[in-house]
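A.B. asks: No sequence on hand, only this structure:
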């Protein structure tokens, strides 16, 4: 039974995706197929995944590409819904997942700040109060009236991270979003994440960088083929992952 300190509960969750959009279902599938069985052209991105997260925990989600890590974060962010099981999130989420999504190419940087912050629940008054801090953090003051489409990929990440990191939601979801940022700004963002953690936030962090995982996380969830194969201390999770992926030769 979940405790009062559990902010995320994932219970026997599974989610299916289509491999081939042209895959056809037979007449028999339509009327006799089980909804829990994979149909032709479908695969389970996650299956039978269960765990809980307590308030203030810092979780590293690890695994090879295509094993369900990003899908898991999107389930917690309620971007997608499970096909079986359920996900319960008891506190608000600040999603640093595909953070440049939602920005409008033809709008200026200034207008995009207000638009994106508003989409995440900030009022115009709140954005007004934090606007200077957002721009200063992103180091993008000379481009306020530049159309967003003219920004480099690194500049896009800067402004997006700066906006999202101003949200006061208790749960932070981070999915390799800073990979395109320059080293100096990436370190600046990481210090900001540490500040948020020191303030009691809960962290879900997807990364292939072991140094970053050790820096932020105390607990690791190791996914393999869409299933949770290890849940425990981050060092043990990384050792298990390293052992499983080592070249036999």
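C.D. replies: Noted; the coordinates are in hand. Everything numeric here is computed off the predicted structure, so don't read it as measured data.
A.B. asks: going forward, measure contacts and count neighbours with C-alpha atoms only.
C.D. replies: OK.
A.B. asks: can you give me the strands in the chain?
C.D. replies: All strands of the chain, identified by DSSP state E, fall at 6-18, 42-54, 58-62, 84-89, 93-96, 171-175, 202-206, 219-224, 227-233.
A.B. asks: The last one vs strand 219-224, what angle?
C.D. replies: Inter-element angle recorded for strand 227-233 and strand 219-224: 160 degrees (by axes from the mean of the first three to the mean of the last three C-alpha atoms, to 10 degrees).
A.B. asks: ok, second structure coming up, stack it against the first:
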């Protein structure tokens, strides 16, 4: 078995989209048959390379627009890179993100089955975990309600509960550990600790540096789509804090 759960080499990804300031004029040009509409390009990921061993818990940090969520979506095979290679050496991968993997017209119960089946479980295996998932998420009697009626917090709690109770081999978490009340946050951290003890591979994106430092073996710091540093958690977090503080001083 390959010692690495995830291998990324020279990954590049660019977004192309119309500048929102010019959308009206661009639509007018298209209506008039003029095709030369301008697009804005954003280099979301630039020459990103790293490896994650099986059972490692890796934190991904950086400011808004650094490429953190984009990276997780590439690892989850939602986005295709422009160039480079991405090897995720396991079929049991779950992206825990707001709205990811959910069918909002379906009831919550159907979404639990759907996610379980996509992770390779049988219907009976999912059924055996239903009570635990519902109890942990706290959605209670709403289990048969369509997901579109759920609040953002309820959807996040349900996603977390599905992932942590079905237990995929690779768990990608995008900024939802902070949802819910303090009691749920404590339960969430405890569940992550359980996964760590079971040698699950976890990639955790969060702005909460204390949580990252507490839970992660290593940290990857992204800035404008580039890897600034990767290594032991406290060291990389210290580098990142120094960078942020220096930028604040320069702007003062």
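C.D. replies: That came in fine, so what should we check first? Computed from a predicted structure; not experimentally measured.
A.B. asks: what's the TM-score here?
C.D. replies: TM-score of the superposed chains, computed with TM-score structural alignment, normalised by the length of structure 1, equals 0.85; 231 aligned residues with a C-alpha RMSD of 2.1 Å.
A.B. asks: just to revisit the earlier point, switch the strands of structure 1 over to CSV; also include mean neighbour count and distance to residue 114 of structure 1.
C.D. replies: Shown next, in CSV, are the strands of structure 1 (neighbours: other C-alpha atoms under 10 Å; distance: least, C-alpha to C-alpha, whole Å):
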stretch, mean neighbour count, distance to residue 114 of structure 1
strand 6-18, 19, 29
strand 42-54, 18, 32
strand 58-62, 27, 30
strand 84-89, 17, 26
strand 93-96, 21, 16
strand 171-175, 24, 21
strand 202-206, 25, 25
strand 219-224, 24, 35
strand 227-233, 17, 39
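A.B. asks: Using CSV, lay out the ones you listed together with distance to residue 135 of structure 1.
C.D. replies: Conversion of the strands of structure 1 to CSV gives the following (distance: least, C-alpha to C-alpha, whole Å):
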stretch, distance to residue 135 of structure 1
strand 6-18, 31
strand 42-54, 33
strand 58-62, 28
strand 84-89, 31
strand 93-96, 18
strand 171-175, 21
strand 202-206, 24
strand 219-224, 33
strand 227-233, 37
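A.B. asks: So for residue 164 of structure 1, which of these sits nearest?
C.D. replies: With C-alpha to C-alpha as the criterion, residue 164 of structure 1 lies closest to strand 93-96 of the strands of structure 1, at 6.5 Å.
A.B. asks: coming back round to it: wait, which of the strands of structure 1 is closest to residue 124 of structure 1?
C.D. replies: strand 93-96 (17.9 Å).
A.B. asks: distance of residue 165 of structure 2 from residue 186 of structure 2?
C.D. replies: Applying C-alpha to C-alpha, to the nearest Å, the value for residue 165 of structure 2 to residue 186 of structure 2 is 16 Å.
A.B. asks: More neighbours: those two, which one.
C.D. replies: A count of neighbours by other C-alpha atoms under 10 Å puts residue 165 above the other of residue 165 of structure 2 and residue 186, at 17 against 13.
A.B. asks: Against residue 125 of structure 1, how distant is the spatially closest residue to residue 96 of structure 1 that is not a sequence neighbour?
C.D. replies: The shortest distance from residue 96 of structure 1 to any non-neighbouring residue, by C-alpha to C-alpha, 6 or more residues apart in numbering, is to residue 174 (4.7 Å). Per C-alpha to C-alpha, residue 174 of structure 1 is found 27 Å from residue 125 of structure 1.
A.B. asks: Looking at the strands of structure 1, spot the one closest to residue 155 of structure 1.
C.D. replies: Nearest to residue 155 of structure 1, of these and by C-alpha to C-alpha, is strand 93-96 at 15.4 Å.
A.B. asks: Report the contact partners of residue 182 of structure 1.
C.D. replies: residue 154 (C-alpha atoms under 8 Å, 6 or more residues apart in numbering).
A.B. asks: Aligned to it, what sits in structure 2?
C.D. replies: Matched by TM-score structural alignment, residue 182 of structure 1 corresponds to residue 181 in structure 2.
A.B. asks: What's the separation between its match and residue 161 of structure 2?
C.D. replies: 15 Å.
A.B. asks: ranges for the helices of structure 1?
C.D. replies: Per DSSP state H, structure 1 carries helices over the ranges 27-32, 69-76, 109-119, 124-138, 153-164, 183-198, 210-216, 234-245.
A.B. asks: Which of the ones you listed sits closest to residue 223 of structure 1?
C.D. replies: For residue 223 of structure 1, the closest of the helices of structure 1 is helix 69-76, at 6.9 Å, according to C-alpha to C-alpha.
A.B. asks: now the closest one and strand 202-206, what's the angle there?
C.D. replies: Using the same axes, to 10 degrees, helix 69-76 of structure 1 lies at 150 degrees relative to strand 202-206.
A.B. asks: Which strands or helices does helix 69-76 of structure 1 pack on?
C.D. replies: Judged by 3 or more C-alpha pairs under 8 Å, 6 or more residues apart in numbering; DSSP states H and E, helix 69-76 of structure 1 is in contact with strand 42-54, strand 84-89, strand 171-175, strand 202-206.
A.B. asks: Output those strands in a markdown table; the columns should cover distance to residue 3 of structure 1.
C.D. replies: As requested, the helices and strands packed on helix 69-76 of structure 1 are arranged in a markdown table below (distance: least, C-alpha to C-alpha, whole Å):
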| stretch | distance to residue 3 of structure 1 |
| --- | --- |
| strand 42-54 | 8 |
| strand 84-89 | 13 |
| strand 171-175 | 17 |
| strand 202-206 | 16 |
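A.B. asks: contacting residues around stretch 77-90 of structure 1?
C.D. replies: The contact list for stretch 77-90 of structure 1, computed with C-alpha under 8 Å, 6+ apart, reads 6-16, 36, 48, 71, 74-76, 93, 95, 173.
A.B. asks: repeat for stretch 169-176 of structure 1
C.D. replies: By C-alpha under 8 Å, 6+ apart, stretch 169-176 of structure 1 touches 70, 73, 77, 91-98, 200-207.
A.B. asks: Thanks a lot, see you next time.
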